[in-house]
Each structure stands twice: as C-alpha cells, then as structure tokens.
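Trainee: could you look at this predicted model? Sequence included:
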Amino acid sequence: MNYIIKQYPDKKFTDKMDQTRFIKKHLEELKEIKKAEYKTNSQPIISGLKTKMFEPEIEDITSDFIEVKTVINSTNIIDSHLDLHMPKIWNKTVSDNPYSHHLKQHENKFESVISKKAKSYNEDSNFNLLGLDVDFKCVANINQFILERSKIPFMFDAYKNGDVDQHSVGMLYVDLDIAYYDEDSQKQMDFFNEMKEKSVNPDVAEEYGYFWVIYEAKKREGSAVVFGSNSVTPTLWVKNYEPQNSTQKEAAKALHARKQLIINHLNN
C-alpha cells in the first residue's frame, strides 16, 4: 500500500514510517502550507461510517418566506481533508461575528447569496441526532436564516423539498497541529492515539497514518453543497416565516401582488 500526504500530491510512501520521516523533516513547512489553505473544496467523502435514515423537519410551506436551520460543520470527525475539528474550534469566530453569509456551493457571486445575515452559533449535539448510527458527542456549527422565494427560487424549493442534505464551511485555519504514526517516538504515538480516539472514525487515522488536529478556525461562510468534505451536515428544519420588518413586509406584499396579477391574467 502507498501512503500519501495531501499537501504533497506527487509524493508516495511505501509504509507509515517512510511517511513519518518525511513529515518530521518537513514539519514546519507542512504546517505553513496547511495554514495557507482556504478550505472550501469538497473531496471524496470519507466512507465507512454507519448511517441511518435522517429527514429534516419540514412544515407544509405556504409562505413565500421560510426560516431554515442547517448544520454547517460537525466536530469530532476526520473529514476528507484529514481534518479533525475539535469541539472549541468555532468558539472565537462565533463570538467575534454571530452572523455569517450562507451561499450556494461556495460561489462568491451575488446571485449565489442565500443569506448575508445568517445567525451563526454552536450547539452541543450527538452524531446519532445528525444521521449516524452511533452514540458519539459532537458540536454542531449552525447557520439559521430567512430565505425569500423571489430572491433565489431554486434554493428556496431545494430547502422546501428537503433536497439539501449536506453543507460545508468556508474557513481559514488559525491554530492546528498534526498527529502522525511514529514508532520511534512514544510522545508522538501517544498524541496520535489520543487524538484519533476523539473522532467518531478513528480507522481513518490508521488508514492514512496521519491527520490534522484543528483547534481554531475562522468561519467565512457556510454553503449548501451536493457533497461536503464532512457529510454529517444536514438541514435540521424548514419552517414558514412571517415577515417581521417593513422591508420584508413590503417584499411580501409585492410578491403577492405579482402573483395576483398573473392569476387575473390567466383567468381573463
């Protein structure tokens, strides 16, 4: 079996210790490369997790506004970037900015903005509440937002119909470490074993020989995606929403008026 390091895609190693020697020799360089990454791209999903049926709670939507609650990230899982997000990873970024952009597929375009003021917060959770058939605690980073049908109708219908079952975080790394298999260092081996047991899928650590431990990151946005690097990121619920402020009420009135004009035209 060949072992790889994702930051050096052209390198292949014949065994874990061959890989480990390279990591130790290039440790600081490797960390700098990792910190320079802006994490958005989705890679093949980490497999081997036992899932169970999960359905978001979706009301009978009769309004042209909906309120949506989504999981942008769940901690304590080694994702396809080989990142293990620790439980406090989002504490500072949420404290610094309790709002987040919510986008379609990480697209940095005006027409892809689902919400520019989604409530961003953390909730203690368990993977058995998010679609895995296992009792294992995690922290869910949440985006909760209002979506108007006329603003981005495709995504309104996607959430309304329960089609959005994964999300992803656009983030910058702030504080991290690397855990790697090292037969020559009891300290490193202890760290590797300790950290992998904090994940719901420690077999990934054994398979790859290393993984990243992410203590803190800065959240730039959360996105609806088809495939995320962490697939345990569902939509939790979708509800009807009644406009509260004058801008929303005027938008709702205008939308209702347009609908009525169309109905009248068809009837005539």
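Mentor: Done, it's in.

Trainee: make it CA atoms for all contacts and neighbour counts henceforth
Mentor: OK.

Trainee: the residue nearest to the spatial centre of the chain sits in which helix or strand?
Mentor: The centre of the chain sits closest to Ser168, judged by Cα atoms, centre = their mean, with a distance of 3.0 Å. Here Ser168 sits within strand 166-180, counting by DSSP states H and E.

Trainee: so what secondary structure elements neighbour that strand?
Mentor: helix 27-36, strand 38-39, strand 65-74, helix 186-196, strand 210-225 (3 or more Cα pairs under 8 Å, 6 or more residues apart in numbering; DSSP states H and E).

Trainee: against that first model, consider the following:
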Amino acid sequence: MKIIGKTFENKKEEIAYLVKHKKEILEFKKAAIKFTDGTIVNTSSNEVSKALHTSKENDTDSVIKRTLIGNTYNWLDSHGDVHLDGTFTKSIKERQNKIWHLHDHEQKITAKIGVPTNIYESKVAWKDLGINKDGETTSLFMDSDIKKDYNALIFQEYKNGNIDQHSVGMYYVKIELAANDEDFEEEFKVWNENIDKVGNKSQAEELGYFWAVKEAKL
C-alpha cells in the first residue's frame, strides 16, 4: 500500500513506520469496503481465466447458468493484501443466502443480474488460472443463474462469453502485517508462515511486506 505524503530512505524505514502505525492502518482497512482486483496478472502472458468452466448446455432464452471465480487466494493484489486460505469460510456459512450477484458493485436491487445458487471455496491449480507455478491455491466460486429480465444487456454479454472477469466486495475482519525483516519478530513470523504460498512471491519479496487477510465478510 502507498502511504500518501510519506517517503522513506529505505525498506527498513518503511516497514518500521507500518509496524508503528499498524493499529491505525488495520482499523482503516477494516472500516472500508474492499473490492478485489478484477484479474490476476501472469507476467508471462497477462491473461488469466477467471471462469474455469462455463457450461452452456442448460442455457435458455431467459436464464443462463455460469460458474464464476470472484477471488483467488494467496495472491498479492494492488492493495498490498494477500487473502489466505479460508478467508471467506465463516462468511459463506453465515451469509450463503444473503449474497447477491450484482454488476459494477452497485449495492441496490436494480443492480442484480443473477441469483447465486451456491457460493464456495475450492482448490485450483495455479496453472489453471494462467499462472506458471506448480501447486494449488484456493479460489472463491459462485454458481449463478443469470436472468435476462434483470438486465438484458449484461445477460447477452454473458451469453456471448464477453464477461469473464469478476470481483467481490468485502469487509476485512482479521488481518496481520507480514514483513521480511527479522528485527520485527511478530511480523517476520507471519511472513515466514505465508510467503512460500504466495503465487506472485517475487512481487511480495520486492515489496518486502504484505497484509495477510485471515478473515473477511462478504
């Protein structure tokens, strides 16, 4: 995250500032609604499939069924955040039937474009997401019945396969600072526990720290 109005002589000075003001920064991050990045960037291809499968066999003229990915875990995003495995587990259990499929993050009835039939977390191979990395991560999935009478234009865009990137809005509940500096024992411990799981590890190492999100509310 960029700190407006602050410059630092080196990375240690920047991390020291974050540690000193960690409480205030965390309060701010928890208070604001956060929207995930629309894509994961693969430095070799710059293309990522955000919907692993899109079955069209049950499409009708009024309803189409799609499986969407709204968030991928263990990825350093543009906010300097990394969502850890299980970030939404508690929220999904508590709010499964209270989450809407909206367009452009507009929180109103007229922004509905589909009816979620299932929201869940599932393991996904990094390479299935377009990332040249062995192993797996976790993604947030939503099965949705997209309805023409909600929004005919967006319905047609989905049907034509023109919409394949999705983002979710959330509030952070549990966050920790991870920092690659052994002088900050608590933050260094969080770093060592999670850095090898991060899909874009080299970017995290270049930044020198990240905000490890353990729980968020959809």
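Mentor: Yes, it's here. Computed from a predicted model, the values in this text were never measured in an experiment.

Trainee: can you pull the TM-score for these?
Mentor: The TM-score (TM-score structural alignment, normalised by the length of structure 2) is 0.85; 213 aligned residues with a Cα RMSD of 2.5 Å.

Trainee: pull out the buried positions in the strand holding Ser168 of structure 1.
Mentor: By 16 or more other Cα atoms under 10 Å, the buried positions in strand 166-180 of structure 1 come out as Gln166, His167, Ser168, Val169, Gly170, Met171, Leu172, Tyr173, Leu176, Ile178, Ala179, Tyr180.

Trainee: can you check stretch 136-154 of structure 2 too?
Mentor: Counting neighbours by 16+ other Cα under 10 Å, one finds that the buried residues in stretch 136-154 of structure 2 are 136-148, 150-151, 154.

Trainee: which of the buried residues of strand 166-180 of structure 1 lies closest to Glu194 of structure 1?
Mentor: Taking Cα to Cα as the measure, Glu194 of structure 1 sits nearest to Ala179 out of the buried residues of strand 166-180 of structure 1, at 9.3 Å.

Trainee: skip the chain neighbours and tell me the closest residue to Val63 of structure 2.
Mentor: On the basis of Cα to Cα, 6 or more residues apart in numbering, the spatially nearest residue to Val63 of structure 2 that is not a chain neighbour turns out to be Lys147, at 4.7 Å.

Trainee: what about the residue lying closest to Glu215 of structure 2 once chain neighbours are set aside, which SS state?
Mentor: Setting aside the residues directly before and after it, Glu215 of structure 2 is nearest to Thr87 in space (Cα to Cα, 6+ apart), at 4.3 Å. For Thr87 of structure 2, the reduced secondary structure class is coil; criterion used: DSSP: H, G, I helix; E, B strand; the rest coil.

Trainee: Thr87 of structure 2 matches what in structure 1?
Mentor: Under the alignment defined by TM-score structural alignment, Thr87 of structure 2 is paired with Ile89 of structure 1.

Trainee: and the longest strand along structure 2, how far from structure 1 on average?
Mentor: Across structure 2, the strand with the greatest residue count (assigned by DSSP state E) is strand 112-125. Taking mean Cα distance after the TM-score superposition for structure 1, the mean distance separating strand 112-125 of structure 2 from the aligned residues in structure 1 is 2.2 Å.

Trainee: tilt between that strand and strand 63-72?
Mentor: Interaxial angle, strand 112-125 of structure 2 versus strand 63-72 (axes from the mean of the first three to the mean of the last three Cα atoms, to 10 degrees): 50 degrees.

Trainee: I'd like the helices and strands packed on strand 166-180 of structure 1 as a markdown table, with distance to Gly48 of structure 1 appended.
Mentor: What follows is those, written out as a markdown table (distance: least, Cα to Cα, whole Å):
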| stretch | distance to Gly48 of structure 1 |
| --- | --- |
| helix 27-36 | 25 |
| strand 38-39 | 23 |
| strand 65-74 | 17 |
| helix 186-196 | 15 |
| strand 210-225 | 17 |
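
Trainee: most neighbours per residue, which of those?
Mentor: strand 65-74 (a mean of 25; mean count of other Cα atoms under 10 Å).

Trainee: spatially nearest residue to His103 of structure 2 (excluding sequence neighbours)?
Mentor: Leaving aside its sequence neighbours, His103 of structure 2 sits nearest to Ala111 (Cα to Cα, 6+ apart; 5.7 Å).

Trainee: ok, Asp10 of structure 1 - contacts?
Mentor: Under the criterion of Cα atoms under 8 Å, 6 or more residues apart in numbering, the contact list for Asp10 of structure 1 is empty.

Trainee: quick one: what's aligned to it in structure 2?
Mentor: With TM-score structural alignment as the matching criterion, the partner of Asp10 of structure 1 in structure 2 is Gly5.

Trainee: just confirm the residue nearest to Val63 of structure 2 contacts Ser62, I think it does.
Mentor: Yes: between Lys147 of structure 2 and Ser62 there is a contact at 5.9 Å, judged by Cα atoms under 8 Å.

Trainee: from the chain's centroid, how far away is stretch 16-34 of structure 2?
Mentor: Its chain's average C-alpha position is 18 Å from that of stretch 16-34 of structure 2, according to Cα atoms, centre = their mean, to the nearest Å.

Trainee: if we can go back for a sec, enumerate every residue touching the match of Thr87 of structure 2.
Mentor: Shown in contact with Ile89 of structure 1 (Cα under 8 Å, 6+ apart): Ile214, Tyr215, Glu216, Ala217.

Trainee: try 10 Å this time
Mentor: Taking Cα atoms under 10 Å, 6 or more residues apart in numbering as the criterion, Ile89 of structure 1 is in contact with 75, 139, 141, 173-176, 213-219.

Trainee: out of the residues you listed, which one sits closest to Met195 of structure 1?
Mentor: With Cα to Cα as the yardstick, the closest approach to Met195 of structure 1 among the contacts of Ile89 of structure 1 comes from Val213, at 7.6 Å.

Trainee: for Glu194 of structure 1, see how far away the closest one is.
Mentor: Separation of Val213 of structure 1 from Glu194 of structure 1 (Cα to Cα, to the nearest Å): 11 Å.

Trainee: what residues are shared contacts of those two?
Mentor: Here Val213 of structure 1 and Glu194 have Ala179 as joint contacts, going by Cα under 10 Å, 6+ apart.

Trainee: thought Val82 of structure 2 was touching Lys214?
Mentor: Yes: proximity of Val82 of structure 2 to Lys214 meets the contact threshold set by Cα atoms under 10 Å, at 8.8 Å.
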